[in-house]
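Peer 1: Got a sequence here, can you build the structure:
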Amino acid sequence: MKKPDVPIFAPGHVPPSETAPTVASGDRGAIRIGIGGWIFPEWRGPFYPPKLVQRRELEYASRVLSTIEINGTYYNTPSPASVEKWHDETPEHFVFAVKGPKTVSEMRTLAYAGAQIERFLSSGITRLGDKLGPINWQFPPWHAFEAQDFGAFLKLLPSSADGLRLRHAVEIRHASFACEAFAELAREHGVAVVLGADSTYPQIHLQTADFMYVRAMGTQIDEPTGYAPDKLDQWAGRIRAWANGTGSDLPLLDGKADGKPRDAFFYVISGAKVRNPLAAQALIERLGGAPRLQETAELF
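Peer 2: The predicted structure follows:
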């Protein structure tokens, strides 16, 4: 793997690391906390050092967060060269979640999506290697649940590609999915159901895979770290409970808790976007990971 140039951190910042700050211990699941994307001009100052060149933003973000969800793959297929660059710029144990393309999730008949799924998986995304995390198939708000067609779609999702194990998650945004039939289909195929938290979308909490996938969308501009301290404590407790298999305070749609530890992928998305990296770092700190970056006033 290509070694990053140093130094990229200002005095007082978290030092460069060749290992992403994953939070895990013992038999519990791994905890990974991050954001959506890494390019956002308003993050310069609150998150990125002001003098950090843009081409090194991923290099920087991946050393203070443990995962990033790539949103661009929802709209366009990246080149193999871009994928390899993302791999090489990030440290060991860092993981990307990847959004599946909307050419799949916006199909009226999902049973016909096989060719598009194969095209996406063979496009070069597997060049992320062991840094390829869950694939999030995000469905539009108009897509209602139809058991036969959705079950056919889940059957099309492969468990591996190019020698890599694949983990799939589905993000649904229509209330008709809040039913036992959907829960059973997801469980049958080992697919996680994305919890679209603190949003106007249906917040369906299920344990249908060996990992949890949360997209928190409720950060607020008047909170320095996006969420109030008690809300951050609450989310940290839930994440810890999923990883330990002890159950959280959120009710399960089908009431089926199996007590198994799960990997937890938690992304701070949308809301007051400028605050999202700070919220992610505050959660990492609460869960025993790397400390947050110091305040903007201490940046060079």
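
Peer 1: alpha carbons only for contacts and neighbour counts from here, please
Peer 2: Will do.

Peer 1: residues contacting Pro46?
Peer 2: Residues near Pro46 by C-alpha atoms under 8 Å, 6 or more residues apart in numbering: 274-275, 278, 295-296.

Peer 1: now Ala280
Peer 2: 33-35, 65, 267-268.

Peer 1: any idea which element it lies in?
Peer 2: Secondary structure from DSSP states H and E places Ala280 in helix 276-286.

Peer 1: that older thread, widest-spaced pair of the contacts of Ala280?
Peer 2: Maximum pairwise distance in those, criterion C-alpha to C-alpha, is 11.3 Å, between Leu65 and Val268.

Peer 1: Common neighbours of the two, please.
Peer 2: Residues touching both Leu65 and Val268 (C-alpha under 8 Å, 6+ apart) are 33-34, 280.

Peer 1: Next, the second sequence, to be compared with the first:
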Amino acid sequence: MQIPFPYFTGCPAWSNRNWIGRVFRTGTETSELLREYSRVFNTVEGNTLFYALPPMATVERWMAETAVHFRFAPKFPKVISHERRLQGAGEENKAFFRVLEALADGNKLGLSFLQLPPSFNINHLDTLSAYLKSLPKSFSYAVEPRHISWYDKADNEKRLDDLLETLNIDKAIFDTRPLFASDPDNKDEEEARERKPQMPIRKVGLSNHPVIRFVGKDNPNKNKKYLREWASVINKWILEGKKPYFFAHSGDDDFAPFVARQFNEKLKKINPAVPSLSEFEIDRIKPEQESEQLDLF
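Peer 2: Reported below is the predicted structural model:
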């Protein structure tokens, strides 16, 4: 991926060995996965931080192994969001922000996103407000609500949006529509439907870094209409001077890079100034070696 790139795009993780020989170059070693990932994408969801914070030595290694344009998008630890529910997590907050400060000092910090627990509803707005107002103002954030009470198209939703907009915080939009629009095509998609929620879709950018977390299907034809929608919205945000994030998922995320590339090509069709993603390894395969996978694109 070359600079300049007008938006951030990536996947939920970088360490998928099944991408070797398909997305990553053949022969990529485990120790080279992050370096290879940052050759193709310019961000990654920091989902590992949701479960445990890495040692600072690991953070330093991450920064050293990624391209200059690359930005990590850390997820708030679940001990803060799901266990402490944004209260009484002073030490956990300090530890998390030490990681963010290190990434920021290395010019590798992007947006950080706070995923709220499924049971965290509008009745907890005061708790959410107090927590968000306590966050360091020097970083960028997004909040992902996962309870239907935040999406009433009325007072509840307006109160949340007004709070976020006032604090220059974006709303992370989790789009699982392709996953539920048709029957699962494989076991991975079937299991993903059991894990992932169906949330209302709001095409709203409240601050400078709107966030789309998109769960596509392995069959790209079933993603097309949704990706066309988002390409139009994200292009509008880009033209407004925002720099959005688009994170691609799939059933088991083996296909996530291809969803990201499919989206980028949709965006490129309406905005030719958008560069193509860096070459995938399958692009190097000679014509006589092409697989059915390549024919999908």
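
Peer 1: more neighbours, Leu65 and Val268 of the first structure?
Peer 2: Counting neighbours by other C-alpha atoms under 10 Å for Leu65 of the first structure and for Val268 shows that Val268 has the greater number, 27 against 24.

Peer 1: What's the match for Met255 of the second structure in the first structure?
Peer 2: Careful, residue 255 of the second structure is Phe and not Met. In the first structure, the residue matched to Phe255 of the second structure (TM-score structural alignment) is Arg275.

Peer 1: Let me fix that, I meant to ask about Leu160 of the second structure.
Peer 2: By TM-score structural alignment, Leu160 of the second structure lines up with Phe182.

Peer 1: and its match, what is it in contact with?
Peer 2: Phe182 of the first structure is in contact with 145, 147, counting by C-alpha under 8 Å, 6+ apart.

Peer 1: roughly how far apart are it and Lys102 of the first structure?
Peer 2: According to C-alpha to C-alpha, to the nearest Å, Phe182 of the first structure and Lys102 of the first structure sit 21 Å apart.

Peer 1: If you tally nearby residues, what's the number for the equivalent of Ile148 of the second structure over in the first structure?
Peer 2: Matched to the first structure by TM-score structural alignment, Ile148 of the second structure sits across from Ala175. Neighbours of Ala175 of the first structure under the rule other C-alpha under 10 Å: 16.

Peer 1: Helix or strand: which one has the nearest residue to Ala175 of the first structure once chain neighbours are set aside?
Peer 2: Distance criterion C-alpha to C-alpha, 6 or more residues apart in numbering; nearest residue to Ala175 of the first structure, sequence neighbours excluded, is Pro202 at 5.8 Å. Under DSSP H and E, no helix or strand contains Pro202 of the first structure.

Peer 1: residue in the second structure matching Pro202 of the first structure?
Peer 2: Under the alignment (TM-score structural alignment), Pro202 of the first structure maps onto Pro200.

Peer 1: show me where the stretch 51-200 of the second structure has helices.
Peer 2: Taking DSSP state H, counting those that start in this stretch as the test, the helices found in the stretch 51-200 of the second structure are 56-65, 78, 90-105, 125-134, 155-166, 177-181, 187-195.

Peer 1: what about the ones you listed, which gets the closest to Leu239 of the second structure?
Peer 2: Among the helices of the stretch 51-200 of the second structure, helix 155-166 sits nearest to Leu239 of the second structure (C-alpha to C-alpha), with 19.2 Å.

Peer 1: How much space separates the match of Phe255 of the second structure from Gly196 of the first structure?
Peer 2: 18 Å.

Peer 1: re earlier: gap between the match of Leu160 of the second structure and Arg262 of the first structure?
Peer 2: Where Arg262 of the first structure is concerned, Phe182 of the first structure sits at a distance of 20 Å (C-alpha to C-alpha).

Peer 1: Can you find the partner of Lys99 of the first structure in the second structure?
Peer 2: Using TM-score structural alignment, Lys99 of the first structure pairs with Lys75 in the second structure.

Peer 1: What of Leu293 of the first structure?
Peer 2: With TM-score structural alignment as the criterion, Leu293 of the first structure lines up with Phe280 in the second structure.

Peer 1: That match: what's it in contact with?
Peer 2: Contacts of Phe280 of the second structure (C-alpha under 8 Å, 6+ apart): 22-25, 40.

Peer 1: Quick check: the farthest pair among those?
Peer 2: Farthest apart among those - using C-alpha to C-alpha - are Arg22 and Val40, which lie 12.1 Å from each other.

Peer 1: Thought Leu111 was touching the match of Lys99 of the first structure, still the case?
Peer 2: No - here Lys75 of the second structure lies out of contact with Leu111, judged by C-alpha atoms under 8 Å, at a distance of 9.0 Å.
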